[in-house]
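In: Build me a structure from this.
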Amino acid sequence: MPPFLRGLTLGLSLIVAIGPQNAFVLRQGLTRRYGLLAALACSLADTALITFGVLGVGALLARSPALVTLGTLAGASFLLWYGWRSFRSARHPGTLQTEGQAAQTPGTILVTAAAFSLLNPHAILDTVVLIGGASAGLGSAGRTAFLLGTVLASWTWFFALALLAGRLAPLMRSPRAWQVLDVLIGVVMWTIAAGLIRGVFSGG
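Out: Reported below is the predicted structural model:
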């Protein structure tokens, strides 16, 4: 899979999982209160974390063949675990809760979005550690393409969520929809993990 498509696929697989960022953006879109601003803030925060992961962590790992192997295997292991967790979640699907009072001012929107993005251990693990490790085996051009793919996934998802909140909300409240989504995420995660492992043991 080309680096750009790998980054795009991995980014979408990570970001569409139920989480505080998605609930926040969807809530703002549903209430028509700064939904696009919420999407912009979350996208910018994710871009910063992803860039640090790919150009910082990924580039650092790429300086040593041993670190590339370790980083790639660690990323693949996490993908296998993440995929297993998605399959497990599909057995007991949840729903995306959007109830609650939305933030009222642009300043509060920005602060809340930053907190959901930068103070969320799962978001940091996904963007910095997982995405950074998954890019370690790529060359400079490949890491750039991979970065663009993952960033595009973030921006596309958040703005689609804000703009289509009214239509997506009923679907996202359905456990069956999240069950299907969890299975798809698990398949994608395991497919990417298999590709990373195959690359390590095939020497490329």
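
In: C-alpha from now on. contacts and neighbour counts both.
Out: OK.

In: Please, where are all the strands along the chain?
Out: For the chain, no strands turn up when DSSP state E is the criterion.

In: could you measure residue 191 against residue 1, distance?
Out: Per CA to CA, to the nearest Å, residue 191 is found 11 Å from residue 1.

In: Correction: the previous question concerned residue 66.
Out: From residue 66 to residue 1 the distance is 23 Å (CA to CA).

In: Show me where the protein has its helices.
Out: Secondary structure of the chain by DSSP state H: the helices cover 3-15, 20-31, 35-51, 59-62, 65-91, 106-118, 121-124, 131-134, 140-163, 165-172, 175-202.

In: re the thing from before, so residue 191 and residue 1 - more neighbours on which side?
Out: residue 191 (15 against 9; other CA atoms under 10 Å).

In: gap between that one and residue 54?
Out: 20 Å.

In: and if you look at residue 168?
Out: Taken as CA to CA, the span from residue 168 to residue 54 is 31 Å.

In: more crowded one of these two?
Out: The neighbour comparison of residue 168 against residue 54 (other CA under 10 Å) goes to residue 54, with 28 against 15.

In: to compare against the first, here's another:
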Amino acid sequence: MFFAVFVQGLALGLGLIVAIGAQNAFVLRQGLRREHVGSVVAFCALTDALLIAAGVMGMAQALADSAKLAQALALAGAAFLSFYGIQALHRARSPQHLQAAQGGAGLSHGAAVAQAAAFSLLNPHVYLDTVLLVGSIGAQQAADLRCWFVLGASTASIVWFGLLGFGARWLAPWFARQRAWQVLDALTGLTMCVLAALLLRHVGDGS
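Out: This next block holds a predicted model:
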């Protein structure tokens, strides 16, 4: 059972984090320039892990006091997942790509971490994704399985940022291909819709 919960957290984490955005482009840029890659990857991944854990544990405490709140948040989570899934499927129909410029002045270690912090913490969607959405879904798990869900979702961040940063020179041509992102978005959309269906089934079983 713990493995299934881990995979669910991993799939959800990957579905939310794998998208064209400023944070991903910055990590890819640092990887291409080979500048402070370890610090940038570690900061982004650790920030995600802390926000995910805070969301799951905080939501779990809130949901323990109200069955109706638990059901409402589960339904809201399913709605969010469906929305994300439909968005990803829509993006799959529209060619796009992710590129990161290699030019420009190099960043000091402090400046690189500061920019990573800005991209990670000043985007309101980060809190919607990690604290509210992942938190509410993770809190639906049994108490002894929540840590596995958090570990799965956090592993998604570690793997993704690690690939972007340390595999940048090999992956950059792939990320620049529109077809590759169409396939990735299609898989993301299907994953999100499946997770939404599983969450709705969980709500039905608990009602």
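
In: TM-score of the superposed pair?
Out: Put the two chains on top of each other and the TM-score (TM-score structural alignment, normalised by the length of structure 1) is 0.94; 204 aligned residues with a CA RMSD of 1.5 Å.

In: now stretch 11-25 of structure 1: which residue numbers in structure 2?
Out: Alignment of stretch 11-25 of structure 1 against structure 2: residues 13-27, by TM-score structural alignment.

In: What is the corresponding segment of structure 2 for stretch 139-148 of structure 1?
Out: Stretch 139-148 of structure 1 maps onto residues 142-151 of structure 2, going by TM-score structural alignment.

In: from the middle of its chain, how far away would the matching stretch be?
Out: 17 Å (CA atoms, centre = their mean, to the nearest Å).

In: buried set for that stretch?
Out: 145-151 (16 or more other CA atoms under 10 Å).

In: Burial check on the counterpart of residue 91 of structure 1 in structure 2, number of neighbours?
Out: Residue correspondence to structure 2 (TM-score structural alignment): residue 91 of structure 1 is matched to residue 93. By the criterion of other CA under 10 Å, residue 93 of structure 2 has 14 neighbours.

In: thinking residue 93 of structure 2 is in contact with residue 181, fair?
Out: No - at 10.0 Å, residue 93 of structure 2 and residue 181 do not qualify as touching, with contact defined as CA atoms under 8 Å.

In: in stretch 158-167 of structure 2, what counts as buried?
Out: Along stretch 158-167 of structure 2, these residues count as buried under the neighbour rule (16+ other CA under 10 Å): 158, 160-166.

In: Same list (these) but as CSV, adding distance to residue 14 of structure 2.
Out: As requested, those are exported to CSV (distance: CA to CA, whole Å):
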residue, distance to residue 14 of structure 2
158, 10
160, 8
161, 11
162, 13
163, 12
164, 13
165, 16
166, 18
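
In: wait, isn't residue 190 of structure 1 in contact with residue 80?
Out: Yes - counting by CA under 8 Å, residue 190 of structure 1 sits close enough to residue 80 to count as a contact (5.5 Å).

In: OK, contacts around the match of residue 91 of structure 1?
Out: By CA atoms under 8 Å, 6 or more residues apart in numbering, the contact list for residue 93 of structure 2 reads residue 182.

In: And it, how far from residue 81 of structure 2?
Out: Counting by CA to CA, the gap from residue 93 of structure 2 to residue 81 of structure 2 is 19 Å.

In: re earlier: export the helices of structure 1 to CSV and tack on distance to residue 100 of structure 1?
Out: Shown next, in CSV, are the helices of structure 1 (distance: least, CA to CA, whole Å):
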stretch, distance to residue 100 of structure 1
helix 3-15, 22
helix 20-31, 8
helix 35-51, 15
helix 59-62, 41
helix 65-91, 24
helix 106-118, 14
helix 121-124, 22
helix 131-134, 32
helix 140-163, 17
helix 165-172, 14
helix 175-202, 20
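
In: for those, which one ends up most surrounded?
Out: A comparison of the helices of structure 1 by mean neighbour count, using mean count of other CA atoms under 10 Å, puts helix 131-134 on top with a mean of 30.

In: what's the closest of the helices of structure 1 to residue 97 of structure 1?
Out: helix 20-31 (6.6 Å; CA to CA).

In: how far away is the counterpart of residue 125 of structure 2 in structure 1 from residue 15 of structure 1?
Out: Counting by TM-score structural alignment, residue 125 of structure 2 lines up with residue 122 in structure 1. Applying CA to CA, the value for residue 122 of structure 1 to residue 15 of structure 1 is 11 Å.

In: overlap in contacts of these two?
Out: Going by CA under 8 Å, 6+ apart, no residue sits against residue 122 of structure 1 while also sitting against residue 15.

In: so what corresponds to residue 77 of structure 2 in structure 1?
Out: In structure 1, residue 77 of structure 2 lines up with residue 75, judged by TM-score structural alignment.

In: just to revisit the earlier point, and the helices of structure 1: which comes nearest residue 98 of structure 1?
Out: helix 20-31 (5.2 Å).

In: relative to helix 3-15, how tilted is that closest one?
Out: Orientation check (axes from the mean of the first three to the mean of the last three CA atoms, to 10 degrees): helix 20-31 of structure 1 against helix 3-15 gives 80 degrees.

In: My read is that residue 132 of structure 1 contacts residue 62, right?
Out: No - between residue 132 of structure 1 and residue 62 there is no contact under CA under 8 Å: 10.1 Å.

In: Identify the residue of structure 2 aligned to residue 39 of structure 1.
Out: Residue 39 of structure 1 maps onto residue 41 in structure 2, by TM-score structural alignment.

In: residues contacting residue 193 of structure 1?
Out: 75-77, 79-80.

In: With that, I have no additional questions.
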